[in-house]
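Undergrad: Provided below are the primary sequence and the corresponding predicted coordinates.
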Amino acid sequence: MPSFPLNQHTSPPSLPYLSSHSALEPSICEHSITRHHTKHHQTYVNALNAAEAAYTNASTPKERIPLLASLKFNEGGPRALRRRQQGHRRRAQGRPLKSPIEQVWGSLDSIQGSGWVWLGYNTQTKRLEIATTPNQDPLLRLVPIIGVDIWEHAFYLQYLNVKPDYLNAIWNVINFEEAEARLSRLPATPSSKRDPPTERCTSLKN
């Protein structure tokens, strides 16, 4: 089984796509960004360091196997938060990305789902897809283009229990420039053939 360097994870990381914690106001308030950046992320990192230390110090597979769930959860959290931070920035709505989205799903409204929701690129089919990941499970099958955090802590400080308001506002701060850059680095553009949404797609408006 693998070993890990101890206590190599630090937090909070820099936010290269945000000039400050208030950069996404008023769509996402400064308090929410600050809490995500300095509290939630730090909790994941502390727990990840502890889990890696326990895993490395464990002497038998029986001791190590129960730690795998903690490693998965606490490694997935920081990765998802980093992708979310990289994908959020005040930008005009992008056109090159909008076109393939509309070709497959008809409109931006149709790509919304529940949980951690990702717009990703399938390198096998050369198409954009929507996927949801429970808890902090990492996105493995697709290359992430846009990620939206639907955990309650992402919106409750500002939007309380009115999730639709948060989901409407999040589109004001999606970094379409970064999303399009990710898409342009991939080997081929999505197919122009429009298919109905897959069974994994659910509406965020419900």
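TA: Received it, and whenever you're ready, just let me know what you need.
Undergrad: use CA for all of it now, contacts and neighbours both
TA: Fine.
Undergrad: hey, where'd the helices end up in the chain?
TA: 30-35, 41-57, 61-64, 68-86, 95-105, 156-159, 163-170, 176-184 (DSSP state H).
Undergrad: another structure for you, compare them:
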Amino acid sequence: MLARVALGLARDGQSAVPTMTRAMSSVKLPDLPYSYGALEPYISGQIMELHHSKHHATYVANLNKALEQQAEAEHKGDVAKLISLQSAIKFNGGGHVNHDIFWTNLCPHKEWQPPSGDLKALIEAQWKTLDNFTTTFSAQTAAVQGSGWGWLGYNKATHKLEVVTLPNQDPLSVTGLVPLLGIDVWEHAYYLQYKNVRPDYLKAIWNIVNWQNVEQRLAAAKK
């Protein structure tokens, strides 16, 4: 159960790497809150289907496999095996947690609403306008070398927002920030539609960001 708790904590900005665990139920691939084609024309239905049903599903399958091996190694007292499994748990656990956030951070364009309330106030206090924020976020995220993520996180110590990029599937929890908004810039998230032009993908995705979900995450982080 500790591994499942750890994955849940990662969504709230705490450690995503489970410690030695006992038997646990399997991690599940979440359903999307919309159809595969609901984000068109900004993200194609083909990309969404492959991204969710193949890529995210693979992270879930590999995470469950690693967690089963971890439980077995703990039962046997095999410390060397436990240590060797941590990279697989971090990578696949991060892939699962990151995508779990990503899907809910998006919405069909017809449901799009601009930031409001505390989120709007923080964005305007730090970047003056939403356009300035999205420009900053897109520029930093487009510059990610290879595969990774762009994040908007909340710093509980400073009570400010921060834009951070991380490689591969590293979860934002490794920085101590609470994840509010994550944008996947692995090529599988955009290549079939945007080819190698990552900035075009980043420009388009702001049309389908679910700011209400981001606001809910901020409200939870401030409690």
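TA: Thanks, I have it. Note that this is a predicted model, so its numbers are computed, not measured.
Undergrad: can I get the helices of structure 1 in TSV with distance to Thr125 of structure 1?
TA: As requested, these are arranged in TSV below (distance: least, C-alpha to C-alpha, whole Å):
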stretch	distance to Thr125 of structure 1
helix 30-35	35
helix 41-57	34
helix 61-64	37
helix 68-86	23
helix 95-105	13
helix 156-159	37
helix 163-170	28
helix 176-184	14
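Undergrad: right, so of those, which gets closest to Pro2 of structure 1?
TA: Closest to Pro2 of structure 1 of the helices of structure 1, according to C-alpha to C-alpha: helix 41-57, at 8.1 Å.
Undergrad: and that closest one, how far from structure 2 on average?
TA: Using mean C-alpha distance after the TM-score superposition for structure 1, helix 41-57 of structure 1 ends up 1.2 Å from its aligned counterpart in structure 2, as a mean over the superposed pairs.
Undergrad: how big is the angle separating that helix from helix 68-86?
TA: On the basis of axes from the mean of the first three to the mean of the last three C-alpha atoms, to 10 degrees, helix 41-57 of structure 1 is oriented at 150 degrees to helix 68-86.
Undergrad: Look up the counterpart of helix 41-57 of structure 1 in structure 2, residue range please.
TA: Taken onto structure 2 by TM-score structural alignment, helix 41-57 of structure 1 occupies residues 56-72 there.
Undergrad: which non-adjacent residue is nearest the spatially most central residue of structure 2?
TA: Nearest residue to the geometric centre of structure 2 (C-alpha atoms, centre = their mean): Asn98, 2.4 Å. Leaving aside its sequence neighbours, Asn98 of structure 2 sits nearest to Pro171 (C-alpha to C-alpha, 6 or more residues apart in numbering; 6.3 Å).
Undergrad: Pull up the gap between the residue of structure 2 most remote from its centre and Arg22 of structure 2, please.
TA: The centre of structure 2 is farthest from one residue, Lys76, which by C-alpha atoms, centre = their mean lies 33.4 Å away. With distances taken as C-alpha to C-alpha, to the nearest Å, Lys76 of structure 2 is found 11 Å from Arg22 of structure 2.
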